[in-house]
Structure formats: C-alpha cells, structure tokens
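> only geometry, no sequence info:
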C-alpha cells in the first residue's frame, strides 16, 4: 500500500470542482490542505480516524471559496501555513520558497509557484529525502493549469508567464512524485482539464499539453485562449481570504411567514427557489429566482445575486436546508433571512398568487427565437443554428437583448430555468424553457446543429 492509499484522504467538492486534502500524519494528528469553510466532510473523515488537525495549509488566496484554515486554528489549534507574499492579516506561519515545516516524521517544503495567483505556493511532502507528493493548488493540474486572470486582465499575461515557469519547475520533480491539485474538472479556476483529480509528474510530462509547449510565448497564448468567464463572486473572495473570514457557526435558516417573505421582497431582498426546475415551473412566487439545489447551487448563487442583500429561500419538504446554508456560507453569503415556512402550499393557503413558466420537451416547444445560456465552450461545441447566445452569468445585464417569446435553453433545463426566472423578474413574458438541450431541439424542429471546428 502506497502513502496516498494509507494516509491521504481527498475531499472532493463536486460543485466547485475542487479537492481539499487531509493527511494522516500517523500520530493522531493531521495536515489539512486547501480546506474550505464548509468543514463537514473534513471533520467526518478526521473523526473516523481519530485525528486532530494540527496544520492547515493554503496554497494560495482562494477566489472560489472562503478558507477554513482560521476555523481549524480556532477549533483545533491548527497552525496555519501560507505564503508570506500573501500578506494575510491574521496569525499564520508565513512561508517563502524553500521553507520547511517539520511534521514530526514528514517534512512539508514550500515551493514558490506563482501564476494562478502572485503569491502561490506548492507544498512538497517529503519522507526524508523522498518526495511523496506535491500539493499543487492552482499551478500544475491534471492535463492543464489554472487560470491567470483573477487579478485582472492587465496582469493575465504576466502571471501566465509565471505559470509557465512554475509548471516547468514542478516538472523537474522525480517522475514518481504524486501530484495533488486543488482545482480540477468543473472548477472555474481551471482551464479545461482532465476528469481525474490526481496524477503524477510522469503522467503530466507525458499527457499535459501545456507541459509539451517549450516556448513561453506559445504557452501564454494557449493558456489564455482556454479561459472562459468566471463567477462574479471570485472578485470578492480573494481579499476576504487575505483579511481572514469570520469564524463561528454557519447561520441557521429559520422559518419565515408569508408576510415576512412579502416584506423582504418589497425591501430589496431576494427569494431563491431551490426546488427542481419542473416544480418551479408549475408554480412559484412572482419575482423569485430559480436556482435548483444541486452541487452547483453555490456557484450560481454567487454569480447572479449580491452578497449584501437579505435572502429568503423556498424549498421542498424533502430538501436539505443545511445544504443551502453551507453552499452559501462557504462563498461568503451570510445574510440568510430564512426559508418560507410551509413552502409554496403555505403561500397559496395565504391567498397569494403564483406564477408559472412553460417548461416543455423539444417536441412540444415552439419554434421561436432560441436563447442558449450555456458557457462559451459548450456553445461552440454544438449549438442550434441561428441561436442567440448569452451566458447565464451575463443574463442580468443583457435582458433587453432577449426577444419576446424566446425558447430559453441550456443542456438540460436547470440553468435555462434560472435565466428565465431572472428575465421574468425583469418583466419579460411569453418565455418557454426547454427541458433538454440543443441536440433535442434540432432533432425535433429540423434545425441545423452547428459545431465550431476548433471546439
């Protein structure tokens, strides 16, 4: 049994596309790497092994979630390990290139690997002189590398050149060294990458197309060309992580009366309906935003809604309200007013009106203007000819571009329902949400399906 199988516990956040890691140090203590504010899985894994987290390391100032390192320091006395260049405004052990931390039997060595962020560190885990693995954060990923534009477009090329040097530095580690990235498939911090979460230096030297590029200018061009849009909340969290997120328990989601929800809506708050898209379509509060509760819930909440307005939620009886709270809390949403007590049945019982939205399969959908709200890469990979394309993350700013009677579509219907709810809140009517994707619509309506050659 190798080290990773016996001592390394990956903690995958499917919604954010990230992995945190818990390392069993063998003496009842553990090292946590890139843990988010949602520590439920980490605590459960540590409890099963009887571990106390003694060290909490962050590879960089995260943009896609609030770090859980300070919480681990408060609750378990963990020593926080992070880059000195990050100028974090809370107690931590600042590390620079080559600095080492004695883990009593193992050693953690900091490697300066700027690119994804200016202060990025990778952490090489050593047993004596033998490299066991390297926590690469947002530098070397499985078949890719992380984006370099989070500090602004004006610094993207500079950091891409740094990323080139960082990846090639990591490629000089022994071939058998395990590579344990934070960002992976599904992460908006990542350029498109492979589905695997971990790899080895040998495999990346063989398979990573960015490591195959030996010319820095070509590397920069190829990396920057891969980048799509990213959630709006990313621009807020880096500084919050530098200052240090507040510690404590997540806010509870207490019950709200119908009248309280009405008051909240009228005073600038938002109602988020987390029920499945079909349930929202069948009847919802006018002005509510549909964001179905699934692993990606937090991403779309953070992309589409402000973090400084009170939020109320409508959920189904079988939905886990704790999941709503934690997905919101880990990306910095703390003004959670509560949930509608009794859900939509209580709303109707109080004599309040509900709205409906057409949610139709391709064979029943009209042949109106087709609005595709998927990401750019998805759109280029296969779209209905003549479709209007507006990414869901940009729909709020482009409401006036949507023609009347549009068929709103994504890949299945969840994101399209979110887009339609935003459009309807802004006064657009006569919309149909497609229960399906472009291939279904093209087949049902005899439309051409177009794919970019370079996609």
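Received, thanks. Predicted model, so just to flag it, every value in this text is computed and none were measured. Residues are numbered from 1 along each chain as shown.

> C-alpha only now, for contacts and for neighbours.
OK.

> residue 5: helix or strand, and which one exactly?
helix 3-7 (DSSP states H and E).

> show me what that helix is packed up against.
With contacts taken as 3 or more CA pairs under 8 Å, 6 or more residues apart in numbering; DSSP states H and E, helix 3-7 sits against no other helix or strand.

> helix or strand right after it?
Taking DSSP H and E, what comes next after helix 3-7 is strand 8-13.

> residue 170 against residue 140, yeah?
Yes: using CA atoms under 8 Å, residue 170 makes contact with residue 140 at a distance of 7.4 Å.

> who's more crowded, these two?
Here residue 170 and residue 140 are compared on neighbour count by other CA atoms under 10 Å; more neighbours surround residue 140, at 34 against 21.

> can you tell me the closest non-neighbouring residue to the more buried one?
Spatial nearest neighbour of residue 140, chain neighbours left out: residue 167 (5.6 Å); criterion: CA to CA, 6 or more residues apart in numbering.

> quick one, what contacts the one you found?
Taking CA atoms under 8 Å, 6 or more residues apart in numbering, we find residue 167 in contact with 113, 139-140, 145, 211.

> same thing with residue 92?
Contacts were defined as CA under 8 Å, 6+ apart; by that measure residue 92 touches 79-82.

> for stretch 441-455, buried residues please.
Under the neighbour-count criterion of 16 or more other CA atoms under 10 Å, stretch 441-455 has 441-442, 447-450 buried.

> let's bring in a second model and compare:
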C-alpha cells in the first residue's frame, strides 16, 4: 500500500503530496520551496521519479519544474498547456507506471482551468484515491472564474461534469486528495474538512447533490474577488520557474530605510498589529506574519515595487521570504531586524489608537467620524454597520481619495485587514483609529447593521 504524505501550505490554503512505495515516489503539485519536498523524501529514504501537475496554477508559483531538474524526475504536464519548457506531455486516459505497485491514470477534469487533469492512483489494480487538484474539493470545487467572465459560463458547467465524471469512475472508498480548499482563494467555498472519500462527497458536495442549474447558480452567487497577484502566476508557471533563492537580502540601516521610503518603495513591518500600532517608523506598512501575510501583501503591492522587510529576528525575515517566493516575489530589496527604535534613526515613531466596536458605538454619538468597512463585497452585503463607507481592502490603495475627510475608524472581520488599512491611511496623512475587534460583536455593542449591496457612502 503506497504511503501518501501531504505537504501543507496553510498560508495559501494549499496542499501538495508525496506518494511512495518505500523505494520510489511521485509528487503532485509541489510548491515553490521544494526543500520541504526533498527533505521529506530523504526522511523516508525514497527517490522522486515523477512530478505531476494537475493544472497551471493561478495561486502560487510551482516548484514542479525545479524539483524535476533537481531529481531527474519526469515532469508531467498536460499536453495542451502552452508551456515553454521540456516536459512529459500527458493527456486524458494516459497511464503512468511509477513502480510495480503504483500506477497513475490521468483524467481530464476541466472546470477550474480549461486543461485541468486529475490523477487516479492504483495499487496493484485497486483504485485507492484520486489527486483532484482544483476539480473536486472537500465539499466544494475549485472556482471557475479565474479566466474572466467570458469563460466562466463554460468552465462552471465543465466543473460540474468533471465532478460527476470522477464520482462515476472511482469507487466510493477512493480517497480524495485535492490541492486547494484549505483556505485557498482558488476554492469556490471553504470547508473545515481535512479528509474525504468519493462516497462522502456524493453526500455533501453541491456538485454531486444539486442539479446542474442549481449548482451553477449557487456557486456563481458565492464568488468574490481573488488576489491580484494571481494574474502573474500562470505566466510564471508556463515559463518553468527555477529555484527559489532564500538567501538573506542585504541589510539596511536607518538612513537607507529613510531613502527607500522617500523613493516610494514599500517598507513592510512584519510585527503583529498591536506592536505596530504602538510605534512604527512613519511611512512603513504593516502586514503581520501572524495573519494572511503573503496573500494580502501580494494582493496590494504594485507588482514589481521594491520591497524591504522589517522584523524582530532573522528567522522572521526568512519565514517571510519563504512565503513570498511562493507567489513570485523572489528577492526583497533589503531587510532590517530589531525594533522600530533601531529602524527610525532617532526620529519620532508614528502611532495610532486601537479600539473595540463598543468604543465605536460610544464615540459615534459624541463627534462626527468616518466609519470605513474594508471587508470584501459578499461580507459587507451580508451585514455591515449602517452609515459605513465600504471600500474592500484590496481596492483601498487606488481609492484613498474616496474616503471622506475626518477621523477614520476602520474595521474588518477580526482586525488584521483593518491594521493594514490603518497603516495605508496613516501613511496618507489621515487620522485613524483601528477597530481591533470581531465584527460579530458589532451588533451586541449597539451598532445598527444593514444588509444588501454596499456602495461608497453607504
């Protein structure tokens, strides 16, 4: 029986797999930092002979090409994908013999992408699981709208058909091993499930329990924005990304940091939002490592902008670099460690206050303030504070001029996005209060909420 070892990337909501029989192994959808895969193979004493891609990924830079180069493994990519590197082309129905006990069959499963493949694993003629990539997920499917509205109508119906194809081809006890669905924006909906079978998905997955039109309508109604950096992932993956360079970037002193800020570069403080609000170098931004660091930094930063990282320790800089190479931000321009007094060069630190929704409920009765909701559209449509201006965080940088004059109280669902927005607004010279609280407490604090599509000023 083959061993199937998941390699989780929680920050992106993705999962890769190393599968071995004790001698040789294949890898499905590896992330860019392939040292994790190589270390796992070495720990199990196996040799990687095949690397399989289910699709040209939209949410991360693949490590597949680099892993195949390191190991000499055959790199299997759909024959219809327009890549610029040498690969072993694979198509629907192709059988890949990995070893005497491991055979993989490619199954065409378009929907998440036009050329998506799943891979069914057979152990001596017994199907034991399917690596479903972005097709059949736990209680969901991969989103079908990443190629734009001109393709969404066809892809969502392909996604429905692909789910039914997998369900009909595989036995009920076959395990399902998706790449997405653990918090990834590539998933149409989210689930807390960490393991499933074809039989279980037939009971709970809307793609297998709804009629086609109901499935299409429900799925499309639940889709919201995806990170802007996705636009850069497929071109990078089609070009065959090389090794990730995780060596430390050059060190910057206080004077160099001031110059980088003056030049309009991004200097990002990786500390948590509480520490940042209490004191930070003026002009720096806050994307804490304790939240969706890479997702939101990659979403907001103008692509190609030089980036300097600030952290308390070298280990935190290294962690941030690892997160960033996964989305194609390969080399920070510089870094500094220590604390804000080390980075400021003696200049006064910038601060802004934090508050709760109870504080907001009290203040709005005593003086005029601007309430800014930075959640995504579907979140705001479900419930938002009456009178709040709604600008999703990922649009804020280009819409700062739309925030009305005055003192701004900014909120999100739990505080992380509000801290990013607060830093952007503070850098723009605004008087900001960051609501560091869960939105679920807003109504209990006495703040009136409304539902429906939000517009600026509403």
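It's in. Small disclaimer: the values here were computed from a predicted structure and weren't measured.

> if we can go back for a sec, with distance to residue 44 of the first structure and secondary structure added, can I get the contacts of residue 167 of the first structure in a markdown table?
Shown next, in a markdown table, are the contacts of residue 167 of the first structure (distance: CA to CA, whole Å; DSSP: H, G, I helix; E, B strand; the rest coil):
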| residue | distance to residue 44 of the first structure | secondary structure |
| --- | --- | --- |
| 113 | 31 | coil |
| 139 | 28 | coil |
| 140 | 28 | strand |
| 145 | 30 | strand |
| 211 | 37 | coil |
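
> which of these tops the neighbour count?
Busiest of the contacts of residue 167 of the first structure [other CA under 10 Å] is residue 140, holding 34 neighbours.

> and it? What does it align with in the second structure?
Using TM-score structural alignment, the equivalent of residue 140 of the first structure in the second structure is residue 136.

> do residue 129 of the first structure as well
Here residue 129 of the first structure is matched to residue 125 in the second structure, going by TM-score structural alignment.

> also residue 7 of the first structure?
Alignment note: residue 7 of the first structure maps to residue 3 in the second structure; criterion TM-score structural alignment.

> its match and residue 20 touch, don't they?
Yes: between residue 3 of the second structure and residue 20 there is a contact under CA under 8 Å: 5.4 Å.

> and those two? which has more neighbours close in?
Between residue 3 of the second structure and residue 20, counted using other CA under 10 Å, the more crowded position is residue 20 (26 against 11).

> the more buried one maps to what in the first structure?
By TM-score structural alignment, residue 20 of the second structure lines up with residue 24.

> if we can go back for a sec, any chance of the contacts of residue 92 of the first structure in TSV with neighbour count, secondary structure and distance to residue 312 of the first structure as columns?
TSV is the format used below for those (neighbours: other CA atoms under 10 Å; DSSP: H, G, I helix; E, B strand; the rest coil; distance: CA to CA, whole Å):
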residue	neighbour count	secondary structure	distance to residue 312 of the first structure
79	20	strand	37
80	23	strand	35
81	21	strand	37
82	26	strand	36
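
> so which of the residues you listed would you say is closest to residue 404 of the first structure?
Residue 404 of the first structure lies nearest to residue 82 out of the contacts of residue 92 of the first structure, by CA to CA, at 51.7 Å.

> in the second structure, what residue corresponds to the closest one?
With TM-score structural alignment as the criterion, residue 82 of the first structure lines up with residue 77 in the second structure.

> can you pull the contacts of that match?
Per CA under 8 Å, 6+ apart, neighbours of residue 77 of the second structure: 52-55, 87-90.

> the match of residue 20 of the second structure and residue 7 touch, don't they?
Yes: counting by CA under 8 Å, residue 24 of the first structure does reach residue 7; the two are 4.9 Å apart.

> and the residue nearest to residue 140 of the first structure, what's its match in the second structure?
Alignment note (TM-score structural alignment): residue 167 of the first structure maps to residue 163 of the second structure.

> circling back to that earlier point, which of the contacts of residue 92 of the first structure are still contacts in the second structure?
For these, the aligned pairs still in contact in the second structure (both residues aligned by TM-score structural alignment, their matches' CA atoms under 8 Å) are 79-82.
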